[in-house]
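Enquirer: okay, structure incoming, though there's no sequence with it:
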């Protein structure tokens, strides 16, 4: 679909943005769902993020994504912020509603969607989350929004884990515990989900748990690391005949969630699978 005088702008603000898959993803979705749009990437220098946000408003963009390192900084330049994004303390998607900029966080939404798409329910379940950075925060809040019963955060820094635990527990009433202990066989037998939000395993053969541990349970193993596709944690889970969810699911889902927020159009699950194949083929 070529550009013309009616073409609307969508964008990505970040630093750097050169390796982003978002232009290919949204170009495919624009073509498939009849959206006359162009998705542009802008590498924003430090201290210029607020001017860039105002530029998005003045150019009457439909919306824009925000990536590192501006997911928190961008919030001060917006008019409204979705409740969960405010709780998370980060925004990665902004919609322009007649000059009013509203921020959302689709990372946690995309994470949860990969679970519910498999007809796996969160209500009343329990999860171990490895790591307590921004991804942990968004995932914990979205899981609590979907009525998970208990979250156990494992991280070296107890201070950071405590902050997340207090926020999720206070707002949602979810039981949240935390410690610096490694995950044991007993833990894996007790919980319903094991989630890796650390970078351990990214383009390496490291694994965030002891690969010699053998378990026989129904725990679902979800690694948000998407490169490589089959991390050592995923391989360990497969060896133990556990259900797995790959990081690429969250990556694609968060982008689709943004597209749906901007356009109001519902993306077919088949297109999500096509986008996953496109992403993987580009990185072979």
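Expert: Thanks, I have it. Since we're looking at a predicted model, the values are computed, not measured.
Enquirer: could you use CA atoms for every contact and neighbour count after this?
Expert: Will do.
Enquirer: what is the neighbour count of residue 116?
Expert: 11 (other Cα atoms under 10 Å).
Enquirer: another one to put next to it:
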């Protein structure tokens, strides 16, 4: 008899998420009738973790904005990669032990490789944003040997310091903020967009809408563009690997 999994996605204002759709595909592929994947849309995480600790209703859950760092104090263990990133987007619940993982790193690396194909990886990158997704992108780029710099209001370069010349000479620009997503429609980071040119690749981690204002600017200037759907699929498969592994990970 096959196991029934009870999984979900923890976040805030996440009605747009395609994760339930992706995990429904995984459940069908694996023949796991009766398994469920719910949206856990909460204004704060504390009460949810009380629920998790007091019941056996959960086998695991993904974590999305704005809780990828907030959940860490509630967990018993972190795998080495999530410790390096400083953010968690996947939690397993086994025998009362909550273990955090980060599958965004693998997801972004897979999406970049797919976008580049047989071509050469970009020689450098700018990462827009300073949250958990931005950190995961930075680690993925480091693993791929691509030097990167963060642009944000809190660390790295500020948007005011990012000159048109600096933007123009960077072959890969990754947008890792929620601006332009379903939660912040029409918004985009303040960049000197006229410096963009056809030799650049722009990736937005948002996938809803499929073409954000940031990507529209790239398209208008002849850049190659990609949204976050490929990354979402890749990180979901990586998360499924953790959910279906019944072993308790070592700290």
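Expert: In hand now; what should we look at? In this text, all values refer to a predicted model and were calculated from it rather than measured experimentally.
Enquirer: now what about the TM-score between them?
Expert: The TM-score (TM-score structural alignment, normalised by the length of the second structure) is 0.78; 238 aligned residues with a Cα RMSD of 3.0 Å.
Enquirer: check contacts around the counterpart of residue 232 of the second structure in the first structure.
Expert: Residue correspondence to the first structure (TM-score structural alignment): residue 232 of the second structure is matched to residue 251. By Cα atoms under 8 Å, 6 or more residues apart in numbering, residue 251 of the first structure lies in contact with 107, 110, 226.
Enquirer: now, the residues you listed that are in helices?
Expert: Counting by DSSP state H, the part of the contacts of residue 251 of the first structure found in helices is 107, 110.
Enquirer: dump the contacts of residue 251 of the first structure to CSV, plus distance to residue 84 of the first structure and neighbour count.
Expert: Output for the contacts of residue 251 of the first structure, formatted as CSV (distance: Cα to Cα, whole Å; neighbours: other Cα atoms under 10 Å):
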residue, distance to residue 84 of the first structure, neighbour count
107, 11, 28
110, 13, 22
226, 24, 19
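Enquirer: the strands in the stretch 51-200 of the first structure, which residues?
Expert: Along the stretch 51-200 of the first structure, the stretches classed as strands by DSSP state E, counting those that start in this stretch are 63-66, 80-81, 93-97, 100-104, 126-130, 150-154, 175-179, 193-196.
Enquirer: centre of the chain versus the lengthiest helix in the first structure, how much separation?
Expert: Criterion DSSP H: the longest helix present in the first structure is helix 247-263. Centre-to-centre, helix 247-263 of the first structure and its host chain are 8 Å apart (Cα atoms, centre = their mean, to the nearest Å).
Enquirer: next: stretch 158-175 of the second structure.
Expert: 21 Å.
Enquirer: may I see the buried residues of it?
Expert: 159, 162, 167-168, 170-175 (16 or more other Cα atoms under 10 Å).
Enquirer: ends of it, how far apart?
Expert: 14 Å (Cα to Cα, to the nearest Å).
Enquirer: tabulate the contacts of residue 251 of the first structure (a markdown table), appending distance to residue 59 of the first structure.
Expert: Listed next are the contacts of residue 251 of the first structure as a markdown table, based on distance: Cα to Cα, whole Å:
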| residue | distance to residue 59 of the first structure |
| --- | --- |
| 107 | 26 |
| 110 | 28 |
| 226 | 34 |
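Enquirer: right, and the helix or strand after the longest helix of the first structure?
Expert: Going down the chain from helix 247-263 of the first structure, the next helix or strand is helix 269-282, by DSSP states H and E.
Enquirer: tally of neighbours for residue 150 of the first structure?
Expert: Using other Cα under 10 Å, residue 150 of the first structure has 23 other residues around it.
Enquirer: quick one: contacts for it?
Expert: 124-127, 174-177.
Enquirer: most neighbours, which of those?
Expert: That'd be residue 127 among these, by other Cα under 10 Å, with 26 neighbours.
Enquirer: rewinding a little: could I get the strands of the stretch 51-200 of the first structure as JSON lines with distance to residue 120 of the first structure?
Expert: Converted to JSON lines, these look like this (distance: least, Cα to Cα, whole Å):
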{"stretch": "strand 63-66", "distance to residue 120 of the first structure": "29"}
{"stretch": "strand 80-81", "distance to residue 120 of the first structure": "29"}
{"stretch": "strand 93-97", "distance to residue 120 of the first structure": "26"}
{"stretch": "strand 100-104", "distance to residue 120 of the first structure": "24"}
{"stretch": "strand 126-130", "distance to residue 120 of the first structure": "12"}
{"stretch": "strand 150-154", "distance to residue 120 of the first structure": "16"}
{"stretch": "strand 175-179", "distance to residue 120 of the first structure": "20"}
{"stretch": "strand 193-196", "distance to residue 120 of the first structure": "11"}
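Enquirer: what's the closest of the ones you listed to residue 12 of the first structure?
Expert: Counting by Cα to Cα, residue 12 of the first structure lies closest to strand 63-66 out of those; the figure is 4.6 Å.
Enquirer: tell me the helices and strands packed up against that closest one.
Expert: strand 8-14, strand 93-97 (3 or more Cα pairs under 8 Å, 6 or more residues apart in numbering; DSSP states H and E).
Enquirer: just say which of those is most tucked in.
Expert: strand 93-97 (a mean of 23; mean count of other Cα atoms under 10 Å).
Enquirer: report the angle between that strand and strand 8-14.
Expert: With axes from the mean of the first three to the mean of the last three Cα atoms, to 10 degrees applied, the angle from strand 93-97 of the first structure to strand 8-14 works out at 150 degrees.
Enquirer: distance of the aligned residue in the first structure for residue 177 of the second structure from residue 207 of the first structure?
Expert: Using TM-score structural alignment, the equivalent of residue 177 of the second structure in the first structure is residue 198. According to Cα to Cα, residue 198 of the first structure stands 10 Å off from residue 207 of the first structure.
Enquirer: just residue 61 of the first structure next, same as before
Expert: For residue 61 of the first structure, the distance to residue 207 of the first structure - Cα to Cα - is 42 Å.
Enquirer: who has more neighbours, the two?
Expert: Remark: of residue 61 of the first structure and residue 207, residue 61 carries more neighbours, 22 against 18, as counted by other Cα under 10 Å.
Enquirer: quick one: neighbours of residue 44 of the first structure, just the number.
Expert: Residue 44 of the first structure: 19 neighbours (other Cα under 10 Å).
Enquirer: so who does it touch?
Expert: Neighbour list for residue 44 of the first structure: 13-16, 52 [criterion: Cα under 8 Å, 6+ apart].
Enquirer: mind picking the two most distant members of those?
Expert: 16 and 52 (14.7 Å).
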